[in-house]
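Colleague: Just to be clear, the model below is a prediction. Sequence and coordinates:
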Amino acid sequence: MSIKTFAAKLFARQVYYTTQKWVNNPIETQKKIFHELITLAQETQFGKDHQFNKIKNFEDFKKQVPVRDYEQLKPYIDKVVKGEENVLWKGKPLYFAKTSGTTSGAKYIPLTKESMPFHIQAARNAILSYINETGKADFVSGKMIFLQGSPILEEKNGINLGRLSGIVAHYVPKYLQKNRMPSWETNCIEDWETKVDAIVKETINENMSVISGIPSWVQMYFEKLQKKANKPVGEIFKNFNLFIYGGVNYEPYRAKFENLIGRKVDSIELFPASEGFFAYQDTQTEKGMLLLLNSGIFYEFIKADEFYTEKPNRYTIGEVELGINYVLIISTNAGLWAYNIGDTIQFTSLKPYRIIVSGRIKHYISAFGEHVIGKEVESALQEAMQGTNIQINEFTVAPQISPEEGLPYHEWFIEFEKEPNNLEEFALQIDNAMRKQNVYYDDLIVGKVLRTLVISKVKKNGFQDYMKSIGKLGGQNKLPRLSDNRKIADKLKEM
C-alpha cells in the first residue's frame, strides 16, 4: 500500500465520522443553518426589504419571503451584477457562475467566499465516502480526468465569471495537480469536438483510474478512444475502475458504457449545480444520494402536484415523506432566498435523508393531463431494456397532439447503438411500463384518448448534431428527457 493510498483511507475515515455528526442530527442541523443565514443577511438589501430582523422561525420566513425563480429574483441579481454590495449577501460575490436561461438568456448565479468551499468539499467527500465504504483507494495513485468547461474566466464589474466547472478547476487541491488531466491548455479549448480530440490524444497512453463527467459527453470521449485504439476503454485503461457522474441519470447509458469499457466499473453519482452542491452518493449498496444538510443551504420542499396552486404548502426536512415528488427550494449562503432551482426530487430514505433527482418541474408532458415526469420515462425505458442486448445512446420524448391520422401519442426519439429486433414490440413494452407507473397515462390509453407510444429512430450522432446546432455541444449542457411541446422534436425531424 502506497503512502498516498494509506493517507486517503485515513482521511476518509475522519471525514466519515465528521459527516455522521450532522447525519444523525438532521433537523437540528437545518435549524442551525436557517438561523445562521437569517442572522448573517439581516443588513443586506434583501434582508431589510423582507424584515429579516423580525424572522424568528420558519413560519415567519414563509410569510416574509415568497418562493421565487431566477426571473423573479433577477431585479436583485441585476444589482449584484452591476457591482453593488450587500444586496443578497454581505459584500460582493467571489464569482458568478454563468448558465443558460430558458427565458432570460444568460443567468448569473452568485458564488461567495462562504458558499464556494462547500462545492469543493462535497466533491471531495463523495470520493472519500466511497473509499471509506469499499476500502478501494489505489486509484488515487493513477491519473484522473474531469470533463468540464473551460477554466478561462471573464470579468464583470470586478467579479470573475465563468461556467461552474471552469471555476471549480481553479480549486483542484495541490496533491491532485500531478494526477489531474487534461492539461490546462487542453481544458481551455472552447470547441467541444476539438477539445475531446485533444483529450483523447493526451490521455490514451496514460494510467487513467478515475473518469468524471456528464454521461452523454463521457460517452463521446469513450467512442473516440475506442475508435483510435481499436479496443475497449477498459483495455486502454487497465486501472480504470471508478466513474463519477452527475447531471443526468446514468442507467439509460449503463449498458452502452459497459460495452464501451468492456467490463463493469463502480460509479458515484453527484448532484451539483451552480446554485449549490446538494447531494452525493454515499454508499454503493443503497439507492439515492445523501442530501447535504450541513453545507450552508436551508432546504424547503413543495409537492410537485401542488406547486402551481395558489398557496402550496412549504415543508422542511422533518416533514417530508418517501416517494413524493417534491420541487426543491433553497436558501443559501450565496444569497439565494426561497429559490426554486427547477429540479424535482424524491426521498428514497429518511434515515439518513437520501434523494434521487426525478426531473425538472418545467420538463414534463401533460398535453392531455398525464403529468409524465423524467423519472418515469427513464424507468420505463430501463425496464423495457432489461434482459436484452438493446443499447441506446440518447433519447427524448414529446407529445404528438395532431398526427396526420389516428389518435395522438407520445413520440419517443431514440438513437440506438443496438436496435431491438421488433421496434413495435419494444415500444409496447415501454408503453406498458409507463402505464404501470402513471395512472393518468394508463387512463388515457384505456379511454382511447392516446394510442400506444411511437418510436422515431434518430440517426447516429443525431443528438450531438442537434446540440451543436443550438450551440450547446459538450460541457455541462444536457438534453431534456422530455418536453411538453415539440420544439426539440421538430428540429430532430428536420435533421
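Modeller: Now that the structure is in, tell me what you want to look at.
Colleague: Going by C-alpha atoms from here, please, whenever you check contacts or count neighbours.
Modeller: Noted.
Colleague: what does the strand or helix carrying Phe301 rub up against?
Modeller: Assigned by DSSP states H and E, Phe301 falls within strand 297-303. Residues outside strand 297-303 that contact it (Cα atoms under 8 Å, 6 or more residues apart in numbering) are 30, 33-34, 276, 293, 312-317, 320, 324-333, 338.
Colleague: Kindly recompute the last result at 6 Å.
Modeller: 34, 314-316, 325-332 (Cα atoms under 6 Å, 6 or more residues apart in numbering).
Colleague: Repeat that for stretch 267-283.
Modeller: By Cα under 6 Å, 6+ apart, the residues outside stretch 267-283 that reach it are 97, 119, 126, 129, 164, 242-246, 289-292.
Colleague: On the C-terminal side of the host helix or strand of Glu376, identify the next helix or strand.
Modeller: For Glu376, the host element (DSSP H and E) is helix 374-385. Next along the chain after helix 374-385, taking DSSP H and E as the criterion, comes strand 391-400.
Colleague: here comes the other one, which I'd like you to weigh against the first:
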Amino acid sequence: MDFLTKAVLPFFRYRLKQIESHVMCADAVQQRQLSNLIESARNTEWGKKYDYKSIRTYETFQQRIPIQQYDDIKPYVERMLQGEQGLIWPTAVKWFAKSSGTTNDKSKFLPVSKEILWKCHYKGGFDAVALYLGNNPSSNFFSRKGLILGGSHKPVALNQHAHCGDLSAVLLQQLNPLVNLVRVPPKRIILMDEWESKIKAIVDYTWNKDVNSISGVPSWMLVLIKAILERTGAETLSDVWPNLEVFFHGGISFSPYRAQYKALIPSDKMHYVETYNASEGFFGIQGDLSDPAMLLTLDYGIFYEFIPMSEIEKENPTVIPLEDVQTDTNYALIITTCGGLWRYMIGDTIRFTSRNPYKFIITGRTKHFINAFGEELMVDNADKGLARACELTGAKVKEYTAAPLFMLNAGHGRHQWFIEFEHAPESLDEFTKILDDTLQKLNSDYEAKRYRGMSLLSPEIIQAREGVFYEWLKEKGKLGGQHKIPRLSNQRTYIEELLELNR
C-alpha cells in the first residue's frame, strides 16, 4: 500500500465501523431517517399541506401521504425552476438533475439539494471506496489516477434561478477540488456535451496517464476502452494501464458484459464493484467482491418503502417498510429523500437476497418487463439468461432489447429478441435454446407458459447489424453517460424502431 492511501485509510476504517454497526440496528436507523426528514420539512409548503407537525408514526405518514410519481411532483418542480423555495424541501435548491434513465422524450428535472448532494451522493462515493479498500487492503488506490466517465450534458443555466445537467455532470461540477488531484481528465473535457468529441478528447488526454480506477456505465465504458485500444494499438487495456485495479460500475447490469471486460482486462488484480447511484439518490454498494448483491445504504437521508410487484397494477397496493421485506420477492422501490421526494416511485425493481444485512440486486424497471402471456419476465432474468448462453457458446453480447410478438393462431406468441453481438455464436439456434432453457430454470412463470408451447413458443432472435443501437440512440440525442437501452418492453415501440433502422 502506498503512503497516501495508508495515510487516509483511518478515515475509511472509521466509516466502515459505522456501516457494520448499522447492520445490527437497520430498522432503527431507517426510523431515524424518516423522523429527521419529517421534522426538516414541517414548515415547507408540502409539510404544511400534509400537517407534518402532527405526524408521529410511520403508520400516520403512510396513511396521509400518497404514493408519488414524477407527474405528481412536476408542478412543484416547475415552480422551483422559476426560483420559488421552501416548497418540498426547506433549503434552497438551485441544481436539478436532468433524468435520462430511459429513451422517453420527456425530461425530468429532479431537485438536487445540498443535503442530497453531500449526505447521499458524495457519501455514497466515499463509502464505495471505503468498502473497496476494506475488501482489498493492499490497494494503491490514491497513488494513481481515477477516470470517471460521466454524462454527456454539461451543467447549463436554465435561467437565473436554476442550473441542470445529467447527475454525473452536476456531481463533477460541485466536486471538492482536492478530488480533482487524483482524477482525470480535467473538468473542461469530462463536462463536454458532445459525446463523440468528448470520447476523443478523453482518449487523447488519458491514454498515457497512470490510471488505476475507472467509473461509469459498463456499455459506455466499453466504447471508451475500445477507442483507447484503437488509439494505442494495444490488445488489452492492461497493456495501456498496467496498474488498473477496479471498475466502479452501475446503471445497467454487468452480467452481459463481464466476459468482454475479462478479455479486455486480463489482470488477476482487477476488481469490479457495483453501485446503485440514480438521479434520485444513492441506494446501494457492493460490499463483498465475491457476492454480486449490494448493501442497502441506510443513513443517507433516505427512507425506503416497497410495493410487491405482484400488486403493482392494483389501485391500492400493499406498501411496506424495510423491516417487512422478504427475500426472493420483486419489489418496486419507493423513496423519501432529503432532496424533497416524498414516497416517490423511482421506477426500479429490486429483490433482497439477505435481510441481515439488507442486501439486494436490481431486477429491472416497473415498466421494463414482459408480461404479455403471464410470464413476468424481468430484466434480471434476461441478463442472466444471456450471460449463460454467452458462457456456453463463446458469444459476446453488445446490446439487446426484447418484446412480445403476438401470433394470429390460437393466441400463441413468443418473445422476439433483437441482439447486437460483439462476437456472434457459431449457432444462433444453440444460443436461443440455451437462453430459453435458462429462462425456464430461472422463472417458473415463464416455464409454465412455455410448457409444450401451449401459450408461449420458443423465442426468436434477430441478429442486429453492427452499430444499430448506437445509431438509434444518436438519432434520439441520447448518446453517452446515463442513457440506456430499454432491455424489455411489453410494447413493440422500441423494437420496431430498431428493426426499421436495421434494414
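Modeller: Cool, the structure landed. Every value quoted in this text rests on a predicted model; they were computed, and no experiment measured them.
Colleague: so where in the second structure does the helix or strand following the strand holding Phe301 of the first structure end up aligned?
Modeller: Per DSSP H and E, the first helix or strand lying C-terminal to strand 297-303 of the first structure is strand 326-332. Counting by TM-score structural alignment, strand 326-332 of the first structure pairs with residues 331-337 of the second structure.
Colleague: Next, the mean deviation of the matching stretch compared to the first structure.
Modeller: Superposing on the first structure and averaging over aligned pairs (mean Cα distance after the TM-score superposition for the first structure), stretch 331-337 of the second structure comes out at 0.6 Å.
Colleague: just the helices in the stretch 351-495 of the first structure please.
Modeller: In the stretch 351-495 of the first structure, the helices defined using DSSP state H, counting those that start in this stretch lie at 374-385, 423-437, 439-446, 462-469, 487-494.
Colleague: out of those helices, deepest packed?
Modeller: Comparing these by mean neighbour count (mean count of other Cα atoms under 10 Å), helix 374-385 comes out on top with a mean of 20.
Colleague: so where is it in the second structure?
Modeller: Against the second structure, helix 374-385 of the first structure falls on residues 379-390 (TM-score structural alignment).
Colleague: what does the matching stretch contact?
Modeller: Applying Cα under 6 Å, 6+ apart, the contact partners of stretch 379-390 of the second structure are 255-256, 363-364, 396, 431, 434-435, 438-439.
Colleague: Same question for stretch 406-415 of the second structure.
Modeller: 403-405, 455-457, 459.
Colleague: And it, end to end?
Modeller: Using Cα to Cα, to the nearest Å, one end of stretch 406-415 of the second structure lies 9 Å from the other.
Colleague: Flag every buried residue along stretch 53-64 of the second structure.
Modeller: 55, 61-62 (16 or more other Cα atoms under 10 Å).
Colleague: Please identify which of those is nearest to Ser489 of the second structure.
Modeller: Gln62 (30.9 Å; Cα to Cα).
Colleague: what's the distance between the residue mapped onto Lys433 of the second structure from the first structure and Phe240 of the first structure?
Modeller: Using TM-score structural alignment, the equivalent of Lys433 of the second structure in the first structure is Leu428. Distance, Leu428 of the first structure to Phe240 of the first structure, using Cα to Cα: 38 Å.
Colleague: again, but for Ile355 of the first structure
Modeller: Ile355 of the first structure is 27 Å from Phe240 of the first structure, by Cα to Cα.
Colleague: Setting aside sequence neighbours, what's the nearest residue to the spatially most central residue of the first structure?
Modeller: By Cα atoms, centre = their mean, the first structure has its centre lying nearest to Gly247, at 2.6 Å. Closest residue in space to Gly247 of the first structure, ignoring its immediate chain neighbours: Ile214 at 6.0 Å, by Cα to Cα, 6 or more residues apart in numbering.
Colleague: List the contacts of that neighbour.
Modeller: 245-247.
Colleague: That one -> the second structure?
Modeller: Under the alignment (TM-score structural alignment), Ile214 of the first structure pairs with Val217 of the second structure.
Colleague: Give me the distance between the residue mapped onto Glu415 of the first structure from the second structure and Glu196 of the second structure.
Modeller: Under the alignment defined by TM-score structural alignment, Glu415 of the first structure is paired with Glu420 of the second structure. As judged by Cα to Cα, Glu420 of the second structure and Glu196 of the second structure stand 20 Å apart.
Colleague: So between the two, which is more surrounded?
Modeller: Between Glu420 of the second structure and Glu196, Glu420 has the larger neighbour count (other Cα atoms under 10 Å), namely 21 against 13.
Colleague: surely the more buried one meets Glu399?
Modeller: Yes: here Glu420 of the second structure reaches Glu399: they are 5.2 Å apart, a contact under Cα atoms under 6 Å.
Colleague: Relative to the first structure, what is the average displacement of the helix or strand hosting Lys17 of the second structure?
Modeller: Secondary-structure element containing Lys17 of the second structure, defined by DSSP H and E: helix 3-24. Between helix 3-24 of the second structure and the aligned residues of the first structure, the post-superposition mean distance stands at 1.9 Å (mean Cα distance after the TM-score superposition for the first structure).
Colleague: Contacts for the helix or strand following that helix next, please.
Modeller: Sequence-wise, the next helix or strand downstream of helix 3-24 of the second structure (DSSP H and E) is helix 26-40. With contact meaning Cα under 6 Å, 6+ apart, helix 26-40 of the second structure is reached by 301, 303, 323.
Colleague: how many other residues sit next to the first one?
Modeller: Neighbouring residues of Gly301 of the second structure were enumerated by other Cα under 10 Å; the total is 22.
Colleague: residue in the first structure matching it?
Modeller: Gly301 of the second structure maps onto Gly296 of the first structure when the alignment is built from TM-score structural alignment.
Colleague: wait, which of the contacts of strand 297-303 of the first structure is closest to Pro93 of the first structure?
Modeller: For these, the closest approach to Pro93 of the first structure (Cα to Cα) belongs to Thr332, at 12.7 Å.
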